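[1] Need a 3D model of the following:
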Amino acid sequence: MKRILSVALALAVLGGAARAVEFTRDQAGRIAKAVGTLLDQVHYKRVRLDDTIAEMHLTNYVNALDFNHMIFLQSDVDEFLAKYGKELDNLTNKGDAEPAYAIFERYLKRLDACLGRLPALLKAKHDFTQDEKFIAQRNKLPWPKNEAESAELWRQRIKFELLNGRLTDETPEKTADKVTKRYARLQKNMKQFDASDILQTYLSALGMAFDPHSGYMAPQDAKNFAIHNVDLKLNGIGALLGQDPDDDYTRIKGLTPGGPAELGKQLKPNDKIVAVAQGEAEPVDCVGMKLSEVVDMIRGKKGTEVRITVIPADAVSESERKVVRIIRDEIKLKEQYAYARIIDHVTADGKRQQLGVIELPQFYKKCAADVEKLIVRLQKEKVTGVILDLRRNGGGLLNEAVELTGLFIKKGPVVQVRQARQIEVLEDEDGRVTYDGPLMVLVGHHSASASEIVAAALQDYGRALIVGDLATHGKGTVQTLYPLASFMGTRQVADPGELKFTISKFYRIAGGTTQKHGVTPDIILPNVLDFLETGEAYLPNVLEADNIPPAKYQRADRVNGGLDQLRKNSSARITKDKDFAYIREDIELVKKQRADKTISLNEQQRVQEKKDIEARNEARRKERDARPVSADKVFLVKTETVDKNQPLIAVQPPKPAPTTAKGKDAAAKAKAATPASKPAKAPEDGEELEDTTDAGKAIIDVYLREALNILSDYTVQQAKGGRGEIVAVPRQ
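    Predicted coordinates:
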């Protein structure tokens, strides 16, 4: 197969710990010039770095710093536009990145002023009987005109925070303390931004002026990207780290099973890290240090020693210390590996049926080989159908998507890639078919890029039934990571970082595109996300959708004309299903919230809203608790299960927490919590990850449950109707 471009071509060897790089202003300017030149010359869009791009660059940067439009004043933004709006392109071409630092300094000044109001606002008497409204999400609203308007916005914000505390029965003192610590953490984090952090934010804003997937990665972030999106391994101790807003300590949040820290049995969750030393070197105090810097010190070359000084979680006094010596080793991020489940499924007529579900979180190196070995094991266990679950898969390596698609087709084109002057057809050429049985691809709004390539190709071939949300994400572009050292050398900057930029668009073999529109499933299941502004089409500066001629391929229509019946059966089940009834109720609530995005600051109204939510949730809980236990049984198949030829692992979902007054109170507090305005970034070594326990993998959610029912119907159709006819589709 020809050399294939990848969505994330970051294959640098990670020989040691990534160290934060502090650029000088001169070095920052040189890097900015290199980034500007490359985007101007090689970005797929082929637009010049001109005044139009400069204005978008500035807007993106200001929004990146102040996403919710609560910190800057409108006069600041107007001043930036007048001074830099049509000059950032010229300054970038001259190697001048000073605007990045000047604007950031203004941000810090305004942040200090805003947070300086907190003590008085937290002590002030607020009238919670007024019919006052607050808009929490202000990213599409203007910045405050002046100090008076800013003060009013922050009064409303703090009133909103205090009301949330009252709704969860906190004392005013406790709420005030939590709010103070939360904003103190924000202030501290922003003041810890170094030159490379600021430059990364600034140049990523430039990249996003070309399209939303282009940006700059400082050396540390480029290495982390490769670790978490390509290699899925690093050299370290296997500990998940995190920081709480209540103090300046980095804590052990969890230990990776089989890692050096877990095997050593000396570190425990909630241990506080106070110092880190390399071998016999002097310890470096890390209290108050940025999490990323602590992580960097703990990572290192395989076989080397790191000494970590901690305050044990069960310490009686903060003065208690323990030094733990650990030899670093290679840590595989197995929570991102593909895995499979065999569902011993009970059909509507009471019969048992073995169905396979393969979960692939992302397209990492050699993931197609992992999926293949899982499929072989599923076939050995005599499954009658397979679901490839890509609902949470945001993409990855394009060549892996091509190889994975090839597991289900004999040979032929998988995706068409258009660069500036040519169209390349990427094909599966080996002629082998690993699995030829009934196949479904389960997708959602978070299925993006490489996931959409697989779903679109299998849909175009008629090889798989596609089921899921109204549409997938809609990312039909390909990016590469380009080391800037290859362009500007290393004499003036040892490691200038990497530029991620769009180099091509991909198209379906039928000639259409997934760009903006995504993949539309054959059978659509209702989802609240269908009514939220999520997906490529809602991002700024997206590349437009278009079409090219289809590739030459043979379509195998495995549905055999039975799609209408499958839809009819699914619709009938969904109409009667209580969980989907709850989803329809939630959709109506979301529609109302989108029509009126304000939040009441009237306590009586909010109390009633809270009671309504609690009553609705309690009614749903009681109805669910009264249901008979599902007869379906779940068996887990991991890649290591296959490698070691181990027996299947029977898993049970976690038991629900007992319903107590304390439990209800905790649930109420969770409901009152304010959601984050932006999604969290991908976790670094040590940061908290979502629950990936075996018990969690035993849960069959409402969408997977219906997908299993559809697959069951599909297998019956396949058994009755044969394989379907092969139809040649010529290239136009």
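
[2] From here on, just use CA atoms for contacts and neighbour counts.
    Will do.

[3] buried sites along the strand or helix carrying Q354?
    Assessed by DSSP states H and E, Q354 sits inside strand 352-359. For strand 352-359, burial by neighbour count (16 or more other CA atoms under 10 Å) applies to 353-359.

[4] Assign a three-state SS to E161, would you?
    Secondary structure for E161, judged by DSSP: H, G, I helix; E, B strand; the rest coil, is helix.

[5] Count the neighbours of the closest residue in space to it that isn't next to it in sequence for me.
    Spatial nearest neighbour of E161, chain neighbours left out: V179 (7.3 Å); criterion: CA to CA, 6 or more residues apart in numbering. Neighbour count for V179, taken as other CA atoms under 10 Å: 19.

[6] compare with the first, here's sequence two:
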Amino acid sequence: MKHILKNKMMIVLISALIFTNCFANENSNRNSEESVGFLTNIRQLKELSDIMDVINQNYVGDKKIDRTVLMQGALKGMVDSLEDPHSNYFTKEQLENFQEDIKGKYVGVGMVVQKRVNEPLVVVSPIEDSPGYKAGMKPKDKIIAIDGKSTYNLTSEEAVEKLKGKENTKVKVTVVREGLKEPKEIEITRAVVELKYVKNKMLDEKSKIGYLRLTQFGENVYPDVVKGLEELQKKGMKALVFDLRSNPGGALDQAIKISSMFLKSGKVVSVKSKDGEEQISNREGKYYGDFPLVILINEGSASASEIVAGAIKDNKRGLLIGEKTFGKGSVQTLVNLPDGDGIKLTIAKYYTPSGVCIHGIGIEPDVKVEDKEDYMLFDGMVTNIDEKESKENKKEIIKEVIGEKKAEEFEKHKDIQLDTAVGILKGMLLERK
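    Prediction:
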């Protein structure tokens, strides 16, 4: 049921990898190795060229032959042959979209949307202060056309692509809204939309238990995590729940910095490349105190989330509560190609401070609390949305996806993982008195 539900809803700009900024420097070894590499591969390159010629001279079909497309297909096939789900070939456009994921910024209208087959595009929630938000778009708005083109037969990716574009350009959406007799046309001026991945609140004013949630390790999310934690500490926070459930990961350096916030000393992670060379990362930066700490994890906690969870567990800094994590223990880098395309390639594996590679295994929680209904699913990956309107809209989406009866059960669902964390932290605080 979890996977079925996840496929029903598209949330723009989601990334699921450990990403390192050690971009390949194409020029550094070019003079010394390029001729050797070319001569070594010349037979295979000739075969590739011959196949392209055969296709160009003989293929008969509806699709027009494009040498660029043929080459892109060959490169994609080469990377796909690695049978590594985390290594990918990107066209120029795909690479740009991928980099937007990492940066948490893109040019568009700023809306979380849902698309089902043969139905219009539905607005789940506008992102606060985005062009769509300012233009008056509302949750549950049905976008039946984008610039006059019907959305019924578009895929979710195609619809999102049409909403994106260059900054300061305009897009017209035709909207069907409850309470309006006729479809309404709304013009939106595209702008840079910045996604936020951090939110915080005080869960229990009496016990002063704070809640900090990180939904993705964006390229520069560390300052937002610092800000969220410092806001809680100013309010008198005495214990913390750090929620990494359904966090698919992101930038490696951000995972190291965020782990370090909670560690007074010790190792955070080590990375081993193909030649066996090990790079150890110890804690760095400001330490934020020895308050009782619980990390919430589940099967959707992957990659950078697992680095943080592993560092906290192995250094005995806090407790992990929830379910076993995903088990992604590999590191990728981006290789930028001359024509603007790129390759995301697995170049190393990482190890927790105790020397364990969790790839394909995951990290077990200290306190196992299963949530078979997947309570976090409809909480989304973007936090800068109108939570009140979003909550009401989520009810309607859940009804559409799993039916009214199941939706009613879902509405009564309690977050047992969070409740368990709060109960344990209250006990820890009593012991400290």
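
[7] Could you get me the TM-score between them?
    Overlay of the two chains. TM-score (TM-score structural alignment, normalised by the length of structure 2): 0.71; 379 aligned residues with a CA RMSD of 4.8 Å.

[8] Helices along the stretch 51-200 of structure 1, start to end?
    51-65, 74-84, 88-93, 98-116, 118-123, 147-167, 172-191, 195-207 (DSSP state H, counting those that start in this stretch).

[9] same thing with the stretch 251-400 of structure 2?
    Counting by DSSP H, counting those that start in this stretch, the helices of the stretch 251-400 of structure 2 are 252-260, 304-314, 387-402.

[10] The first one corresponds to what range in structure 1?
    Which is helix 252-260 of structure 2. Per TM-score structural alignment, the counterpart of helix 252-260 of structure 2 in structure 1 is residues 398-406.

[11] what does the second one give?
    The aligned range for helix 304-314 of structure 2 in structure 1 is 450-460, by TM-score structural alignment.

[12] what's the mean distance for that stretch versus structure 2?
    With mean CA distance after the TM-score superposition for structure 1, stretch 450-460 of structure 1 departs from structure 2 by a mean of 1.2 Å once superposed.

[13] Give me the contacts around that stretch.
    7, 363, 390, 393-398, 401-402, 404-405, 414-415, 441, 443, 464-466, 472, 474-475, 508-510, 514, 518-519, 555 (CA atoms under 8 Å, 6 or more residues apart in numbering).

[14] Swap in 7 Å and give it another go.
    390, 393-398, 401, 405, 414-415, 441, 464-466, 508-510, 519 (CA atoms under 7 Å, 6 or more residues apart in numbering).

[15] Quick check: PyMOL command selecting the buried ones in those.
    Here is the PyMOL selection string for the buried members of the contacts of stretch 450-460 of structure 1, based on 16+ other CA under 10 Å:
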select buried, resi 390+393+394+395+396+397+398+401+405+414+415+441+464+465+466+508+509+510+519
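
[16] Next step: the contacts of stretch 450-460 of structure 1 restricted to strands.
    Counting by DSSP state E, those place 414-415, 441, 465-466 in strands.

[17] of all those residues, which comes closest to N90 of structure 1?
    Closest to N90 of structure 1 out of those is V415 (38.8 Å), distances taken as CA to CA.

[18] Quick check: the aligned residue for that closest one in structure 2?
    Residue correspondence to structure 2 (TM-score structural alignment): V415 of structure 1 is matched to V269.

[19] my read: its match touches Y351, true?
    Yes: between V269 of structure 2 and Y351 there is a contact under CA atoms under 7 Å: 5.9 Å.

[20] Find the residues that touch each one of the two.
    Common neighbours of V269 of structure 2 and Y351, using CA under 7 Å, 6+ apart, do not exist here.

[21] The stretch 151-300 of structure 2: strands as residue ranges?
    Taking DSSP state E, counting those that start in this stretch to define them, one finds strands in the stretch 151-300 of structure 2 at 170-176, 184-189, 191-194, 198-204, 209-214, 239-243, 250-251, 267-273, 278-282, 293-297.

[22] on average, how far is the first one from the matching bit in structure 1?
    Between strand 170-176 of structure 2 and the corresponding residues of structure 1, superposition yields a mean separation of 3.6 Å, by mean CA distance after the TM-score superposition for structure 1.

[23] just checking, what packs against that strand?
    strand 142-146, strand 184-189 (3 or more CA pairs under 7 Å, 6 or more residues apart in numbering; DSSP states H and E).

[24] just those: most buried one?
    Most buried of these, by mean neighbour count (mean count of other CA atoms under 10 Å): strand 142-146, with a mean of 22.

[25] what is the orientation angle of that strand with strand 170-176?
    140 degrees (axes from the mean of the first three to the mean of the last three CA atoms, to 10 degrees).

[26] after strand 142-146 of structure 2 comes which helix or strand?
    With DSSP H and E, the next secondary element past strand 142-146 of structure 2 is strand 149-150.

[27] related to what we said a few turns ago, could you identify the residue of structure 2 that aligns with the residue nearest to E161 of structure 1?
    In structure 2, no residue is matched to V179 of structure 1 (TM-score structural alignment).

[28] same question, L378 of structure 1
    Aligned partner of L378 of structure 1 by TM-score structural alignment: L232.

[29] residue contacts, the spatially closest residue to its match that is not a sequence neighbour?
    Using CA to CA, 6+ apart and skipping residues adjacent in sequence, the residue nearest L232 of structure 2 is G210, 6.2 Å away. Shown in contact with G210 of structure 2 (CA under 7 Å, 6+ apart): 201-203, 232, 237, 239-241.

[30] Can you tell me how far the residue lying closest to E182 of structure 2 once chain neighbours are set aside is from I186 of structure 2?
    In space, and not counting its chain neighbours, E182 of structure 2 is closest to V176: 7.2 Å by CA to CA, 6+ apart. Going from V176 of structure 2 to I186 of structure 2 by CA to CA, to the nearest Å gives 11 Å.

[31] What's the separation between the nearest residue to Q72 of structure 2 once chain neighbours are set aside and D341 of structure 2?
    Spatially, and ignoring its direct neighbours in sequence, Q72 of structure 2 is nearest to T91 (7.3 Å; CA to CA, 6+ apart). Separation of T91 of structure 2 from D341 of structure 2 (CA to CA): 5 Å.

[32] And for N393 of structure 2?
    In terms of CA to CA, N393 of structure 2 sits 39 Å off from D341 of structure 2.

[33] try P223 of structure 2
    Computed as CA to CA, the P223 of structure 2 to D341 of structure 2 distance reads 31 Å.

[34] Between these two, point out the one with more neighbours.
    Neighbour count, other CA under 10 Å: between P223 of structure 2 and D341, D341 has more, with 17 against 13.

[35] Is the more buried one in contact with Q94, as I believe?
    No: with contacts counted by CA under 7 Å, D341 of structure 2 stays clear of Q94, the gap being 8.2 Å.
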